[in-house]
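Visitor: Here's my sequence, what's the structure:
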Amino acid sequence: MASQETGKAAALTNVLNFRDVGSFVNNCNAGSAPKLKPQRLFRSARPDEASSADKNFVANVVGIKTIIDLRSDTEHIMAAKKHQQADKVSTPTSRDPAAGVPKIPGLKYEEINLNGKGFERSLVWRLKYISLARLIYNMALGYRTEGIAILGREVMQPRGLIGLGRDTLDYCGPEVKKVFDVLSDETAYPVLVHCTQGKDRTGITVMLALMLCDVSIDAISSDYVLSESELEPEKEERMKEIRSIGLDESFARCPPDFCPQIKEYLGAKYGGVREYMAGIGVSPEQQEQIRSILLA
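Guide: I've put the predicted structure just below:
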């Protein structure tokens, strides 16, 4: 593991892909490039298996106050079952799918399914009729993973990570706004953003925040592609999950052109990040507040 100067924390043992975004970006940038405040915005993969030492580091050494969890209900259910099987405990009966997912005591959790209902509908609309019928049948019987695998094979795989990134911009405006409502609240910081891998949904979120701060696309891309090597230690285990929902190894990678392509799409369709944010309800005042929180 690299030193804190690169924004990566050597102190964590059971949480992958953890880093201080500000420190990492500052290390990438040179000269007159915008500088970010360190110890403000962090990113990681799921912290579900955090050790006692990891939890102490996150809560007391780094001082994280808020964790933004971008995962879906299905991912929370799978994570809760994994925890239940590993620790041989009963998952609490609750209508909240995240109720059985381990949490770090004392921190505020914002559970925002970034790829929510609008995104899900956009995928379902692309299915052929027979596949839609199979999806409904599986979901009705409680076979969530099997149902999602239909979407994975027939829609998500052909669209690829970049296509799905564009879909996130197009169909996840309400959820992106919820995330940025949190990020515009100075009392929430330091903030940790994560999904399952801390790679794509987390990557889109961090990318939008960094673009608001006029960070170069090269530095943003460097932060994004770092996730591929950071996640390598559990790649074999991740591939089991990825394959279970009908996807291939490309979904474990970080395409080098992901961030430039998303930026280009953002500009061509929406006029840029500020216009996109305003269009989904993140006010100019909130955007400036985020800049003031993150920029040195």
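Visitor: Please count neighbours and contacts with C-alpha atoms only from this point.
Guide: OK.
Visitor: Confirm residue 198 sits in a strand?
Guide: No - assigned with DSSP: H, G, I helix; E, B strand; the rest coil, residue 198 falls outside any strand and is coil.
Visitor: Name the nearest residue to it, ignoring sequence neighbours.
Guide: With CA to CA, 6 or more residues apart in numbering as the criterion, residue 198 has its nearest non-adjacent residue at 4.0 Å, and that residue is residue 45.
Visitor: my guess is the one you found meets residue 194, correct?
Guide: Yes - with contact defined as CA atoms under 8 Å, residue 45 reaches residue 194; the gap is 5.5 Å.
Visitor: contact partners of the helix or strand that residue 135 is a member of?
Guide: Assigned by DSSP states H and E, residue 135 belongs to helix 129-140. With CA atoms under 8 Å, 6 or more residues apart in numbering as the test, helix 129-140 has contacts from 124, 144, 146, 147, 148, 150, 151.
Visitor: Over to stretch 174-187?
Guide: Stretch 174-187 has contacts (CA under 8 Å, 6+ apart) with 68, 112-116, 188-189, 191, 205, 277, 280-282, 286-287, 289-290, 293.
Visitor: Go through those and flag which are in strands.
Guide: Using DSSP state E, the members of the contacts of stretch 174-187 that fall in strands are 68, 191.
Visitor: run this one through as well so I can compare:
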Amino acid sequence: MAADTISNGHTDPIPVNSIPNVLSEKPGAPAPAESAHNLKVESHSFENIVNFRDVGASTSVKTDQGVRQYIKHGILFRSGRLDDASTSDLETLTATYNIRTIVDLRSETEGKIGSMLANTFPAGAIAAVKPTDMMSQVLPPHVEDRLSKLNAKHVSVASETVVTGQRKSPTDTRLARKRSTVVAMDDLKKELSKSKQGGLTTRTTYFVNFAGSKYRYYCVIKPCPFALKLKLIGWMMIGRKDRAIRAVGSQVLQPKGLQGLNYDFLDYCGEQIIQVIRIMIASATYPILIHCTQGKDRTGLVIAIVLSLCDVPRPLIIQDYVKTQKGLEAQREVMVQEMAKTGLDATFSDAPEQVIVDTLKYLDNKYGGAEGYVKKYELQDDEIRALRAIFVAEGLSRQSNVVNANTVVALKQKGYDDLVA
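Guide: As a prediction, the model looks like this:
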């Protein structure tokens, strides 16, 4: 291996000089806040998958001793949607990154809305609202809470045998959802063991409806003035959900901005965030890829919480988040057009540093940080320890980074017990 590269467990080594040095010189001291600026994004040979990266590599830093790694390389990935992935893209996901689990955070309508509506969030969340739902404000809030918690105890799962060179679901979201089965969260390990087909490699997709019924009630339906609700019901009944989506976007969501969107996610999507974490600590699920539509807001928040739970320094969490701006640069114009169809301005196509900085402060001030947040939603101490055991790399040197990355790749077919042995 060349002296200026470090293996990340893939066929494409990461140049050491592309990993920023953001740690201060004093051991144990926090990294400077300004270190999240002027970042380089690792290049990947995808045709139609955007904003893809290895989270372990994205949060690594150069030191005098080599590369300081907080999250193991080759085990946790993030990206935008896979619906448009080419055969070559799928081949890369399988042969290069060996993705075994996909977590899709989109609503049930995203990926199948069609040309009439923008195929993105928040259009999907709004499109899922039915005319009768618009008057659901008469329901006591505790009923909605109970429904949300009930839904959070189950997840939709679709599995496939991985065949190189063929385009198959779960990248076809409509087909994957159609054939998915609803599984109790407590039975994830049983489901995974059933998905092993005669020793063949399987890939499992979990559909987590991130902005679910609780989000829709409190953030879409309830804030609508009564007069707007009447208009929305009329538009929906005559098949003009596009007008309803634009109205809700411009009058309800736009005034909140990206900052308010993230605050709402934290306040009303906690059960879904716990679903994702429990999938991450289930047996035999690595490497794992988490995505939404652009891999920006929902994915960005989940990854930030997971990194916080794994004690990754905050400047590195910010560093990973802002890489999305560069990761989506090539299709920003299309995103702006999509957002306009949803009644939102161009700022909703961005991933500015201040958004994640303020969101993490909100998480600290209101919930006592990531650990306080997940415990509020009943994630247990042993589950947090399991998450750390699976994903955290214990301050490895350059040489042991290489050994660790190769070990992760060697064990990727086996599962949780092997990875933490």
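Visitor: picking up where we left off before, what residue of the second structure takes the place of the residue nearest to residue 198 of the first structure?
Guide: Under the alignment defined by TM-score structural alignment, residue 45 of the first structure corresponds to residue 80 in the second structure.
Visitor: coming back round to it: quick one: which of residue 45 and residue 194 of the first structure has more around it?
Guide: residue 194 (27 against 22; other CA atoms under 10 Å).
Visitor: Would you state the strands of the stretch 1-150 of the first structure in chain order?
Guide: For the stretch 1-150 of the first structure, the strands defined by DSSP state E, counting those that start in this stretch cover 19-20, 41-44, 66-69, 108-111.
Visitor: repeat for the stretch 251-400 of the second structure
Guide: Going by DSSP E, counting those that start in this stretch, the stretch 251-400 of the second structure shows strands at 288-291.
Visitor: Find me the equivalent region of stretch 211-223 of the first structure in the second structure.
Guide: Going by TM-score structural alignment: stretch 211-223 of the first structure matches residues 308-320.
Visitor: ok, now stretch 258-268 of the first structure?
Guide: Using TM-score structural alignment, stretch 258-268 of the first structure pairs with 355-365 in the second structure.
Visitor: And for stretch 155-170 of the first structure?
Guide: Here stretch 155-170 of the first structure aligns to the second structure at residues 252-267, judged by TM-score structural alignment.
Visitor: any idea how far that stretch is from the chain center?
Guide: 17 Å (CA atoms, centre = their mean, to the nearest Å).
Visitor: Check stretch 145-162 of the second structure too.
Guide: Here stretch 145-162 of the second structure is found 16 Å from its chain centre; the criterion is CA atoms, centre = their mean.
Visitor: what's the neighbour count on residue 64 of the first structure?
Guide: 22.
Visitor: To which residue of the second structure is it aligned?
Guide: Here residue 64 of the first structure is matched to residue 99 in the second structure, going by TM-score structural alignment.
Visitor: could you measure residue 295 of the first structure against residue 280 of the first structure, distance?
Guide: Separation of residue 295 of the first structure from residue 280 of the first structure (CA to CA, to the nearest Å) stands at 23 Å.
Visitor: Next: residue 116 of the first structure.
Guide: 15 Å.
Visitor: which of the two has more neighbours?
Guide: residue 116 (20 against 17).
Visitor: Tell me who's in contact with that one.
Guide: Residues near residue 116 of the first structure by CA under 8 Å, 6+ apart: 72, 172, 175.
Visitor: 10 Å instead?
Guide: By CA atoms under 10 Å, 6 or more residues apart in numbering, the contact set of residue 116 of the first structure is 70, 71, 72, 73, 168, 171, 172, 173, 174, 175, 176.
Visitor: what's the neighbour count on the aligned partner of residue 290 of the first structure in the second structure?
Guide: Alignment note (TM-score structural alignment): residue 290 of the first structure maps to residue 387 of the second structure. Neighbour count of residue 387 of the second structure, defined by other CA under 10 Å: 20.
Visitor: Not counting sequence-adjacent ones, nearest residue to residue 387 of the second structure?
Guide: residue 281 (5.7 Å).
Visitor: For the match of stretch 258-268 of the first structure, buried residues please.
Guide: 355, 356, 357, 359, 360, 362, 363 (16 or more other CA atoms under 10 Å).
Visitor: Please apply the same query to stretch 53-64 of the second structure.
Guide: Of the residues in stretch 53-64 of the second structure, 53, 54, 55, 56, 57, 58, 59, 60, 61, 62, 63 count as buried by neighbour count, 16+ other CA under 10 Å.
Visitor: cool, stretch 274-293 of the first structure as well?
Guide: 274-277, 280-283, 286-287, 289-291, 293.
Visitor: Now intersect the residues you listed with the helices, please.
Guide: Taking DSSP state H as the definition of helices, these contribute 274, 275, 276, 277, 286, 287, 289, 290, 291, 293.
Visitor: with these in mind, which one is nearest to residue 250 of the first structure?
Guide: residue 276 (28.0 Å; CA to CA).
Visitor: Surely the closest one touches residue 211?
Guide: No - if you go by CA atoms under 10 Å, residue 276 of the first structure and residue 211 don't touch, sitting 11.4 Å apart.
Visitor: Trace residue 201 of the first structure over to the second structure, please.
Guide: Checking TM-score structural alignment: residue 201 of the first structure goes with residue 298.
Visitor: now its match: how far from residue 6 of the second structure?
Guide: In terms of CA to CA, residue 298 of the second structure sits 30 Å off from residue 6 of the second structure.
Visitor: Quick check on those two: which one has the bigger neighbour count.
Guide: Remark: of residue 298 of the second structure and residue 6, residue 298 carries more neighbours, 24 against 21, as counted by other CA under 10 Å.
Visitor: Now the more buried one. Nearest residue, chain neighbours left out?
Guide: residue 292 is the one closest to residue 298 of the second structure (CA to CA, 6+ apart), at 6.5 Å.
Visitor: Give me the neighbour count for that neighbour.
Guide: 26.
Visitor: separation between it and residue 82 of the second structure?
Guide: Residue 292 of the second structure is 9 Å from residue 82 of the second structure, by CA to CA.
Visitor: Identify the contacts common to these two.
Guide: Common neighbours of residue 292 of the second structure and residue 82 (criterion: CA under 10 Å, 6+ apart): residue 104.
Visitor: Report the outermost residue of the first structure with respect to its centre.
Guide: Relative to the centre of the first structure, the most outlying C-alpha is that of residue 130, 31.7 Å out, by CA atoms, centre = their mean.
Visitor: The second structure: which residue goes with that one?
Guide: Under the alignment (TM-score structural alignment), residue 130 of the first structure pairs with residue 227 in the second structure.
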